[in-house]
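Predicted model and sequence follow; I will ask about them next.
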Amino acid sequence: MRPRDLALAIVVTAIWGVNFVVIHVGLSSMSPLLFCALRFGVAALPAVLLVGRPQAPWRWIIATGIALGVVKFSLLFAGVAAGLPSGLSALVLQSQVVFTLIFATVLLRDRPGPRRVAGVVLAGAGIVLIATQLGLDRPLGAFLLVVAAGAAWGLANIAMRKASATRSGPEGLRPDRPRPGADNQLNFMVWVSAVATPPLVLLTLTVDGPAYVWHALQGLDLVAVGAIGYIAYLSTLFGFGVWGRLIARYGAGTVAPFAALAPVFAILSSALLLGEGIHWYDLVGGAAILGGVLLGATGVRTAKLDLPADAAPASVRPIERV
């Protein structure tokens, strides 16, 4: 990679890593559901008017919007709000590699190779090590919420893999639509954000109540607005736009492994900006998780639409062809 593009890849993963600090900050001013609704709504508008019509079938955009936007991020934000440290949340969220393998095997009849299985086992061991250290500063309920978010991410990966299928066959794209490639990642995520926004708004009004929503919106300060803008514009629009161009230029196999840096940046930024402690078991467990992710990623062929591992809100893991 050219030095400039290498720097861009690192900058994007740093943005996705700092996302977890921003989530922590934003949740101090609003509920998890309201934060999610604002995040996706701001990302979708006015971008949905600028990116053109969807380049993937509606059924998979809707499926991804529900699994990724509504379920995954609601659970992730709830887990952080319930007390799981931000840096640790970024690591636990990588449980999605385990769920993706399970769902791909059961739903798509995939046959994972030995390297992929070994990577999942290694990542699973890291998650188990972290789970053994749960306590007052890392509640079990919050941990389980983020693990559930990882499961939702795994389902979203299946939907996104379907979205990147070839035109032929019952799962294919319409002949009049171009195959979604790396240069259409931004288009895909903007429409996913648009699909996720209405149900999130309804959930927020139902769970939090209109009075709370109105009061919270009136009370948003510059810090809260900045948190929403960071996640919507920097993490989603800028991040996916740059990431898609890098994949188009160098291929997913070269670019996707950089996404494993996002949890590293999450841990470092959480320690520096939030004062979160870093323990030996987090380092060992985190190394196992990231090692498992990279081991599995280097053992599969990736589809052209491969999407990045946004350990940030908002970011999706590479769609892998097992």
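Yep, it's here. Bear in mind the structure is a predicted one, so any value in this text is a computation, not a measurement.

C-alpha only now, for contacts and for neighbours.
Noted.

Does residue 84 touch residue 134 like I think?
No: with contacts counted by CA atoms under 8 Å, residue 84 stays clear of residue 134, the gap being 9.5 Å.

And the host helix or strand of residue 141, what does it pack against?
Under the criterion of DSSP states H and E, residue 141 resides in helix 140-163. On a contact count with 3 or more CA pairs under 8 Å, 6 or more residues apart in numbering; DSSP states H and E, helix 140-163 meets helix 58-64, helix 73-81, helix 86-92, helix 96-107.

how about those, which one is nearest residue 273?
helix 86-92 (10.7 Å; CA to CA).

Tell me the helices and strands packed up against the closest one.
Using 3+ CA pairs under 8 Å, 6+ apart, helix 86-92 sits against helix 3-26, helix 73-81, helix 140-163, helix 261-274, helix 280-297.

what about stretch 256-265, how long is it end to end?
Terminal residues of stretch 256-265 are spaced 16 Å apart (CA to CA, to the nearest Å).

How far away from the center of its chain is that stretch?
Here stretch 256-265 is found 12 Å from its chain centre; the criterion is CA atoms, centre = their mean, to the nearest Å.

Residue 40 contacts residue 196, correct?
Yes: counting by CA under 8 Å, residue 40 does reach residue 196; the two are 6.8 Å apart.

overlap in contacts of those two?
The contact sets of residue 40 and residue 196 overlap at residue 69 (CA atoms under 8 Å, 6 or more residues apart in numbering).

So which of those two has more stuff around it?
It is residue 40, of residue 40 and residue 196, that has more neighbours when counted by other CA atoms under 10 Å, with 30 against 27.

Helix or strand: which one has that one?
Going by DSSP H and E, residue 40 is part of helix 32-44.

Could you quantify the relative orientation of that helix and helix 3-26 as an angle?
140 degrees (axes from the mean of the first three to the mean of the last three CA atoms, to 10 degrees).

Okay, one more to line up with it:
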Amino acid sequence: MVVAVLWGGNFIALDQGLGHFPPFFFAGLRFAVLLPVLLFVPRPQVKWRWLIGYGLFFGTLQFAFLFVAMEIGMPTGLASLVQQASAPFTVVLGALLLREKLTPVQLLGISAAVLGMVAIGWHRAQTATLLPLLITVCGAFSWALGNLCSRKAEAPNPLHLTLWIAIVPPLPMFTASTLVEGPSTGWHALTTVLDSPTGIAALTGLAYTSLLATVIGSGLWTTLLGRYPASTVAPFSLLVPVVGFSTAWLLLGERPHPFELAAGAVVVGGVLLGSARINRRRAALEPAPV
């Protein structure tokens, strides 16, 4: 739930960052600022293919798709919702590729959460164009593939894995920025950040998305994926749009419709059902009353 709060607020940070930086450059900068930290952090003892796969799918493609979608008109609150399609993607891929089993209660909870998410998406999609929605869904699928790479990595120290994926996104992101946005556009935005009226907000957004969302949020998420099945952890990401809608309402004036609030309650209830395996495991470990 802490991760959901951090990631839900992250969409406000992304909105502020994209108000000043072009999307591909901002996506690369998000991870490039973490590279000096790696001088003091040992490389995680995992196979290179899972480290690079996690960095490619979770760190590179997910945010490339998301940032472009937001840049071309994806509303902040709706982006926080559609991105959580990664949860059912992760559950399905985990069952197909990792042979993880689902309980009937989990299936019921996940189905309810997805139903609530689809209802909000359908309602929001009435005022949004199709292309940003499709691009955001591509980002969600990339996130799901990254979740599986993280789980397969089985990192002894998940925080080290989260930090070391920072070696992957900068090069492809800055290359894409040079080819698509222009060789000097991003660097000009960086060198003039303190002189721009949107610069301070963009730097604050960069700090939030790099430290709170990536280091702390993704570090906790990676830890959870290492301890519990993907089908147990992934549904919690469906809480992110509830936080995203709330923060977008308070800070950006994006007021949710009562229908969306009701559907959000269905999402929360579905997540609680989807996490039933954790609750039963905890109950089994507690001593019986004497």
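It's in. Everything numeric in this text was worked out from a predicted model, so none of it was measured.

TM-score for these two?
Overlay of the two chains. TM-score (TM-score structural alignment, normalised by the length of the second structure): 0.81; 269 aligned residues with a CA RMSD of 2.9 Å.

just to revisit the earlier point, mean shift between the very next helix or strand once past the helix holding residue 141 of the first structure and the second structure?
Following helix 140-163 of the first structure in sequence order, the next helix or strand is helix 185-207 (DSSP H and E). Its matched residues in the second structure lie on average 1.5 Å from helix 185-207 of the first structure after superposition (mean CA distance after the TM-score superposition for the first structure).

which bit of the second structure covers helix 185-207 of the first structure?
Mapped onto the second structure using TM-score structural alignment, helix 185-207 of the first structure covers residues 158-180.

Buried residues in that stretch, which are they?
Within stretch 158-180 of the second structure, the residues scored as buried using 16 or more other CA atoms under 10 Å are 158-170, 172-178.

can you check stretch 210-217 of the first structure too?
212-213.

Give me the contacts around it.
With CA under 8 Å, 6+ apart, stretch 210-217 of the first structure has contacts from 29-30, 34, 204-205.

State the helix or strand in which residue 121 of the second structure lies.
Here residue 121 of the second structure is assigned to helix 104-125, by DSSP H and E.

buried ones in that helix?
106-107, 109-121, 124.

Return the member of these nearest to residue 96 of the second structure.
Using CA to CA, the buried residues of helix 104-125 of the second structure come closest to residue 96 of the second structure at residue 107, 14.7 Å.

Now do the same contact list for the closest one.
Neighbours of residue 107 of the second structure in contact, by CA under 8 Å, 6+ apart: residue 274.

Aligned against the first structure, show me the partner of it.
In the first structure, residue 107 of the second structure lands on residue 117 (TM-score structural alignment).

can you check residue 200 of the second structure too?
Using TM-score structural alignment, residue 200 of the second structure lines up with residue 222 in the first structure.

Against residue 21 of the first structure, how distant is its match?
For residue 222 of the first structure, the distance to residue 21 of the first structure - CA to CA - is 16 Å.

Between these two, point out the one with more neighbours.
Just comparing residue 222 of the first structure and residue 21: by other CA under 10 Å the higher neighbour count belongs to residue 21, 24 against 9.

Please tell me I have it right and that one contacts residue 265.
No: contact between residue 21 of the first structure and residue 265 fails when scored by CA under 8 Å: they sit 10.1 Å apart.

Provide the secondary structure category for the counterpart of residue 47 of the first structure in the second structure.
Matched to the second structure by TM-score structural alignment, residue 47 of the first structure sits across from residue 37. Under the three-state scheme (DSSP: H, G, I helix; E, B strand; the rest coil), residue 37 of the second structure adopts helix.

Kindly tell me how buried residue 37 of the second structure is, as a neighbour count.
With other CA under 10 Å as criterion, residue 37 of the second structure counts 11.

same deal with the one 3 residues further on?
The burial metric for residue 40 of the second structure, expressed as a neighbour count using other CA under 10 Å, is 7.

Next, work out how far apart it and residue 34 of the second structure are.
11 Å.

got it, and residue 75 of the second structure?
For residue 75 of the second structure, the distance to residue 34 of the second structure - CA to CA - is 28 Å.

Then residue 21 of the second structure?
Taking CA to CA, one finds residue 21 of the second structure at 18 Å from residue 34 of the second structure.

These two: who's more crowded?
A count of neighbours by other CA under 10 Å puts residue 21 above the other of residue 21 of the second structure and residue 34, at 25 against 19.

Is the more buried one part of a helix or strand, or is it coil?
coil.

Map it onto the first structure.
Aligned partner of residue 21 of the second structure by TM-score structural alignment: residue 30.

The closest residue to that match other than its chain neighbours: which element?
Nearest residue to residue 30 of the first structure, sequence neighbours excluded (CA to CA, 6 or more residues apart in numbering): residue 216, at 6.2 Å. Per DSSP H and E: residue 216 of the first structure is located in helix 210-218.

Mean deviation, the next helix or strand after that helix versus the second structure?
Using DSSP H and E, the helix or strand that follows helix 210-218 of the first structure in sequence is helix 222-229. Its matched residues in the second structure lie on average 1.8 Å from helix 222-229 of the first structure after superposition (mean CA distance after the TM-score superposition for the first structure).

what packs against the helix or strand just after helix 222-229 of the first structure?
Downstream of helix 222-229 of the first structure, the next assigned helix or strand under DSSP H and E is helix 239-250. With contacts defined as 3+ CA pairs under 8 Å, 6+ apart, helix 239-250 of the first structure has these neighbours: helix 3-26, helix 185-207, helix 252-255.

Ok, which of these comes nearest residue 242 of the first structure?
helix 3-26 (7.5 Å).

Now do that closest one: everything it contacts.
35, 77, 80-81, 86-87, 89-90, 223-224, 227-228, 230-231, 234-235, 239, 242-243, 246, 255, 258-259, 261-267, 269-270, 273-274, 310-313, 315.

Selecting buried members of the residues you listed in ChimeraX, what would you type?
Entered in ChimeraX, the line below selects the buried ones among these, by 16+ other CA under 10 Å:
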select :35,77,80,81,86,87,89,90,224,227,228,230,231,234,235,239,242,243,246,255,258,259,261,262,263,264,265,266,267,269,270,310,311,312,313,315
